[in-house]
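Q: next one to model:
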Amino acid sequence: MTSTSRRVTTDRGDAGIRLDLVLRRHLADVPAATRTRVQSWIESGRVSVNGATVRRVSGRAALGDVLAVVLPAAVRGRTSRAVMTAEPIDLDILYEDDDLIALNKPAGMVMHPTYGHPDGTVMNALLWHARSWPAPQRPSLVQRLDKLTSGIAIVAKTKAVHAALQRTLASGRSAKDYLAVAYGRVGVARGVIDLRLGRDRHDRRRVVASATEGAPSRTAFERIDRVAAPRVGIALLRCRLLTGRMHQIRVHLAARGWPLVGDPTYGEPRWSAIDDQDLAAALRDFPRQALHSWRVGLTHPTTRARLVLQAPPPRDFQDLLGTCGFRTLSTTKVGQ
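A: Model prediction:
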């Protein structure tokens, strides 16, 4: 019997993570791909990164790496990859051309099918949208937003464009700006949070910040507005990703003492200490982390023209801004 290979392109959640763990994540549909077996495949030369064979299990993946693993024939027959189906789900398309799409993702929608969310995802909707595209076009997620984060998500139409966009978005030539509503008295107008990020050893779904351990991670922030909210304080921030790690903004802000309003994982119930009962109730009832992927600037992979995309905050986010008493974004000068 012959062998077959699987090829994956790493996303921001893989950056800085050991190769064996990255492969385990992407081979979740292969029952035989235990961590011990994946490590043996690496050590025996069955795995390559960007075309070069690697044998170090502890090697780390970088954003946009192309990993290929040659699966033994006995393993190939035991895979159970589910076929994604196209579903007629409406998409809010901000921009589209022959190479890419920019979407305005609603909060609560999962980007890609998982065991717990097998359908109703952005990818299911994209497959429906792409059903008349000519070969070899096929939607490929360049950015992945958390389920409860709203805003811009970039999608490539070919493998070549996907690779080019990942290189561009990982470089200093791009800008990825988010709007965040956070608890705390943010006493500085702007700054950079420079803390390493790594997976929580006790809960792999969480990320922890450290001055010494994990992948280098940097988030620039600018305070757009703030309100007293006596005894607590609330701020509206623009956060710019200088690196792209899983949960980066959420973890960085929490580490600085400014947890996001509504964050179910890294947040704190600081609303309970706010004197204004109406404001406290609105913050308590906000159903998700107050984070919106607002603006992306990048060099187009084909035309080389500058492309600037902006997604207006959704109604729930706008209502929260109004309840907090922040100035509207249209009347506030925000850095470019």
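
Q: going forward, measure contacts and count neighbours with C-alpha atoms only.
A: Will do.

Q: all helices in the stretch 201-336 of the chain, in order from the N-terminus.
A: Counting by DSSP state H, counting those that start in this stretch, the stretch 201-336 of the chain has helices at residues 248-255, 277-285, 315-324.

Q: out of those, nearest to residue 301?
A: Among these, the nearest to residue 301 by CA to CA is helix 248-255 (25.4 Å).

Q: which elements pack onto that closest one?
A: Applying 3 or more CA pairs under 8 Å, 6 or more residues apart in numbering; DSSP states H and E, we find helix 248-255 packed against strand 207-210, strand 218-227.

Q: ok, 10 Å please
A: strand 175-183, strand 190-194, strand 196-199, strand 207-210, strand 218-227, strand 234-241 (3 or more CA pairs under 10 Å, 6 or more residues apart in numbering; DSSP states H and E).

Q: ok and it relative to strand 175-183, angle-wise?
A: 40 degrees (axes from the mean of the first three to the mean of the last three CA atoms, to 10 degrees).

Q: contacting residues for residue 35?
A: 20, 21, 23, 24, 25, 41 (CA atoms under 10 Å, 6 or more residues apart in numbering).

Q: filter those down to the buried ones.
A: Taking 16 or more other CA atoms under 10 Å as the criterion, what is buried in the contacts of residue 35 is 20, 21, 23, 24, 41.

Q: show me which pair in the contacts of residue 35 is furthest apart.
A: Among those, 25 and 41 lie farthest apart (CA to CA), at 15.0 Å.

Q: show me what contacts residue 82?
A: 29, 113, 114, 115, 118.

Q: quick one more, to check against the first:
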Amino acid sequence: MTGLQLQWLVGDDWDGKLLREFLKEEKKLSKRALADIKFAGGSIFVNGEFATVRKTLQMNDEVEIIFPAEVRSGSIVPEKIGLDILYEDAHLLVVNKPAGMPTIPSRDHVSGTLANAVLYYYDQHGISSTFHAVNRLDKDTSGIVVIAKHRFAHDLMAKEQQNGGIHREYIAITHGIITTQKGTINAPIGRKTDSIIEREVRSDGQKAITHFRVLSRTAEETVVRVKLETGRTHQIRVHFSNLGHPLIGDDLYGGERTKIERQALHSFYCSFLHPLTLEKVSLEAPLPPDMKNWIE
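A: Now for the predicted structure:
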């Protein structure tokens, strides 16, 4: 079984240059990807003939890459779980993850995860790939998760994420009244000394910046729209807790579960430049019922 197949036409900018340069610089194939093609069963063709990366290209050459088939980990078992799909093409799958579903299996949650659901969906649609999450959400955070359908798309999206090219925004509901209409929280975050799960604001932590804007207020809570400049573990939860306004339902960081059974946090918006089609993709995930009442 072969994996992903891609074809490109060589432009005049690459006339007389090596195929290796074209693939690495123009098409952003990593050294690992090229090594996999060479040693793990992939192929490269130019104008229908087998070629090595040392081949010199000419304008209008047709380059075809066949990636090796992906090998799945036996630790993720496909499970029949419904998916709320927001976007799909040959390279990406974007879903609206419900609260209570882990993104990937762990010692405490070996099944019922988004990864289990996606692999079942792949099997039903003849997609020979493993699970490549571009971003992850905490188990009790709902909203948008971007999944790459193959390793090459995952590599490209990871680079885009590192360069700040993936724009994500959240809706959160905090305890108490935040009096300012908008603000920025700039406070480094690190692992709490006596915990493997909890994070905290600490001087030796990693840079963490959160921007927020107030959408509405009740007598006891504030609804905020949040944009992350960095992506630290539990960043929104830690930052608002440190501000004295933990998310409602977030008992790990000082919130109370009297009105909602999980942290009130939803990833509702995501936009990015598609790494292969170069089209702008903008997506929204509707608020789940347990948070919708505050907005309305």
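
Q: rewinding a little: restricted to helices, list the buried ones among the contacts of residue 35 of the first structure.
A: 20, 21, 23, 24, 41 (DSSP state H).

Q: residue 159 of the first structure: which of the residues you listed is nearest?
A: Checking these one by one against residue 159 of the first structure (CA to CA), the nearest turns out to be residue 23, at 19.4 Å.

Q: I'd assumed residue 48 was in contact with the closest one.
A: No - using CA atoms under 10 Å, residue 23 of the first structure is not in contact with residue 48, being 11.2 Å away.

Q: identify the contacts common to those two.
A: 7, 42, 67, 68, 69.

Q: residue 170 of the second structure matches what in the first structure?
A: Following TM-score structural alignment, the counterpart assigned to residue 170 of the second structure within the first structure is residue 178.

Q: tell me how far the nearest residue to its match once chain neighbours are set aside lies from residue 50 of the first structure.
A: Once flanking residues are discounted, residue 178 of the first structure sits nearest to residue 293: 4.4 Å by CA to CA, 6 or more residues apart in numbering. Remark: distance between residue 293 of the first structure and residue 50 of the first structure (CA to CA, to the nearest Å) = 30 Å.

Q: of the two, which one has the most company?
A: residue 293 (25 against 12; other CA atoms under 10 Å).

Q: and the more buried one, what does it touch?
A: Contacts of residue 293 of the first structure (CA under 10 Å, 6+ apart): 104-105, 145, 149-153, 176-180, 238-240, 310-313.

Q: isn't residue 91 of the second structure right next to residue 5, touching?
A: No - applying CA under 10 Å as the test, residue 91 of the second structure and residue 5 come out as separate, 11.0 Å apart.

Q: and the two? Which one has more around it.
A: residue 91 (18 against 13).

Q: what is the aligned counterpart of that one in the first structure?
A: Under the alignment (TM-score structural alignment), residue 91 of the second structure maps onto residue 99.

Q: that match contacts residue 163, correct?
A: No - using CA under 10 Å, residue 99 of the first structure is not in contact with residue 163; the gap is 11.8 Å.

Q: common neighbours of these two, please.
A: Shared contacts of residue 99 of the first structure and residue 163, counting by CA under 10 Å, 6+ apart, come down to 156, 301.

Q: and residue 111 of the second structure, which of the three is it?
A: coil (DSSP: H, G, I helix; E, B strand; the rest coil).

Q: for it, which residues are in contact?
A: Neighbours of residue 111 of the second structure in contact, by CA under 10 Å, 6+ apart: 75, 76, 77, 78, 79, 101, 102, 104, 105, 117.

Q: now the strands for the stretch 51-200 of the first structure?
A: Using DSSP state E, counting those that start in this stretch, the strands of the stretch 51-200 of the first structure run over 52-54, 66-71, 93-96, 100-105, 140-141, 150-156, 175-183, 190-194, 196-199.

Q: list the helices and strands the fourth one packs on?
A: So that's strand 100-105 of the first structure. strand 93-96, helix 122-129, strand 140-141, strand 150-156, helix 159-169, strand 291-299, strand 306-310.
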